[in-house]
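In: Provided below for reference: sequence and predicted model.
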Amino acid sequence: MRAIRGLWRWRSNPLRRPTDLAEAWLALVALVVTLIVVPVAGAAIGTAAQDSLQRSVRDEQRTRHLVAATVVRPLGLTALEDPDSPSTRRTQSRVLAHWTAPDGTPREGTTLADLETPHRGDRFAIWTDEHGRITPRPLDRATATSHALLAGVGAAAGAAGLVECGRLLILWRMRLRRYALWDQAWNRTGPDWGRTEAGS
């Protein structure tokens, strides 16, 4: 909006310098580019991230399985950061457990169990791949969508920042050029400043 007001103000002002008009045009062009590029960049990156993440969701939900594991023996407690609440720590039990893989293979290994006081024979659920190796919980659709949205917003903010940095860089160069022209004009006028016979 300032660019439009600036263009209107400088349209026929006798004090207008070429650099004033150029700065106003630069601001207007930056505004138009921002209004076009920022939403397009955000939408493009967000859509690409959404497609990729939803494909990952489908793959993980197809290849990861929730199976029942049985405690062989407890190994102690482990404090973990809760991903849903960064300020909260939760305690899980480390146990030696055995389970049957989706392909029917018996498995045994160390894992974390959501059991406060695990005892031999207690059952709990774990996520495994098709061969029975322990894996993290599969990504859900809502989380994937929120990550894609954040990626789109980040891309839009980055595009806006790049446009503004470009505008500021060009403006800085224009001002350096203006100061150089002022110095040249002052060097031509300075020696004669205030002399009556100089015609000033």
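Out: Now that the structure is in, tell me what you want to look at. Fair warning: this is a prediction, and the values are worked out from it, not measured in the lab.
In: only C-alpha atoms for contact and neighbour calcs from this point on.
Out: Noted.
In: ok, which stretches of the protein are strands?
Out: Here the chain has its strands, by DSSP state E, at 65-82, 85-100, 106-113, 123-128.
In: Tell me which residues touch the residue most central in space within the chain, please.
Out: Central residue of the chain (CA atoms, centre = their mean): Gly154, 3.6 Å from the mean position. By CA atoms under 8 Å, 6 or more residues apart in numbering, the residues touching Gly154 are Gly42.
In: Roughly how far does it sit from Asp140?
Out: 21 Å (CA to CA, to the nearest Å).
In: Kindly report the same for Leu31.
Out: Using CA to CA, one gets 38 Å for the distance from Leu31 to Asp140.
In: So which of those two has more stuff around it?
Out: Neighbours around Leu31 and Asp140, counted as other CA atoms under 10 Å, are more numerous at Leu31. The numbers are 20 against 15.
In: quick one: contacts for the more buried one?
Out: By CA under 8 Å, 6+ apart, Leu31 lies in contact with Ala3.
In: take the one below as the second:
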Amino acid sequence: MGAISGLWRWRHNPLRRGTDLAEAWSALAALLFTVLAAPVIGCLVGAAAQDSLQRSVRAQQQSRHPVTADVVRALDRAPPDGDPGMPAGADPRSRVLARWTAPDGTARSGPVTAHLKSPRPGDRFGMWTDDRGRAVARPPDPAAATTHAVLAGIGAALVAAGLAEGCRRLAVRRMVRRRYAAWDRAWERAGPDRGLTGAGG
């Protein structure tokens, strides 16, 4: 609104300079870009991210399979960030040597992370494997992918708005410098008396 009122105020003002009008136009352009173009950019980026992330989620869901594994023996405690798909507040993770059957029917074994507080031999737990039966992380949730896409869109819109404001400030700074330089030249042309009538006479 300040940009629009600035344009209206400078429209027929006899004291108007070219830079004054240019500053008002740059402010209006930045405002329109922020209000109109930045949300469109955010929507486009969010939609592209949503499409890409959901394709990745579908691909991982098709290539990862839930299986049931048997604990052979407990190993060292797993690090706290062992499984990013584990919900907050879930039981502590434990590192175990386990046996499971791959999707192709072959027997597999190896060290894996189990969501068991005190694993004992013979305990059973769920895990995920790829098509070859290798232990993998749980496939991402479609809702989480949508959240990431929305955040990407919001971030893109904010970056676009910030770039518009940054360009406006840069343009205004250059105009102010040119205005100061013009004032300096005007003072130099006025001479040492600075335009005072009768000075030095």
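Out: Cool, the structure landed. What you are looking at is a predicted structure, and each value in this text was computed from that prediction instead of being measured.
In: follow-up on the earlier one: state the distance from the residue nearest to the centre of the first structure to Pro18 of the first structure.
Out: Distance, Gly154 of the first structure to Pro18 of the first structure, using CA to CA: 37 Å.
In: How about the contacts made by the nearest residue to Thr110 of the first structure once chain neighbours are set aside?
Out: Counting by CA to CA, 6 or more residues apart in numbering, Thr110 of the first structure lies nearest to Leu96, which is 4.5 Å off, once chain neighbours are set aside. With contact set as CA under 8 Å, 6+ apart, Leu96 of the first structure has these partners: 71-75, 108-111.
In: CSV for those, including distance to Arg195 of the first structure?
Out: Shown next, in CSV, are the contacts of Leu96 of the first structure (distance: CA to CA, whole Å):
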residue, distance to Arg195 of the first structure
Val71, 101
Val72, 103
Arg73, 102
Pro74, 99
Leu75, 96
Glu108, 100
Gly109, 97
Thr110, 95
Thr111, 93
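In: who wins for most neighbours among the residues you listed?
Out: The most crowded member of the contacts of Leu96 of the first structure, judged by other CA under 10 Å, is Val71 (23 neighbours).
In: Find the nearest non-adjacent residue to that one, please.
Out: Nearest non-adjacent residue to Val71 of the first structure, counting by CA to CA, 6+ apart: Ala97, 4.4 Å away.
In: Please tell me how far the one you found sits from Val67 of the first structure.
Out: Shown here: Ala97 of the first structure relative to Val67 of the first structure, a distance of 12 Å by CA to CA.
In: how close does the lengthiest helix in the second structure sit to the first structure?
Out: When every helix of the second structure is counted residue by residue (DSSP state H), the longest turns out to be helix 142-190. Compared with the first structure after fitting, helix 142-190 of the second structure deviates on average by 0.7 Å (mean CA distance after the TM-score superposition for the first structure).
In: And that helix, how far out from the chain middle?
Out: Remark: helix 142-190 of the second structure is offset 19 Å from the chain centroid, using CA atoms, centre = their mean, to the nearest Å.
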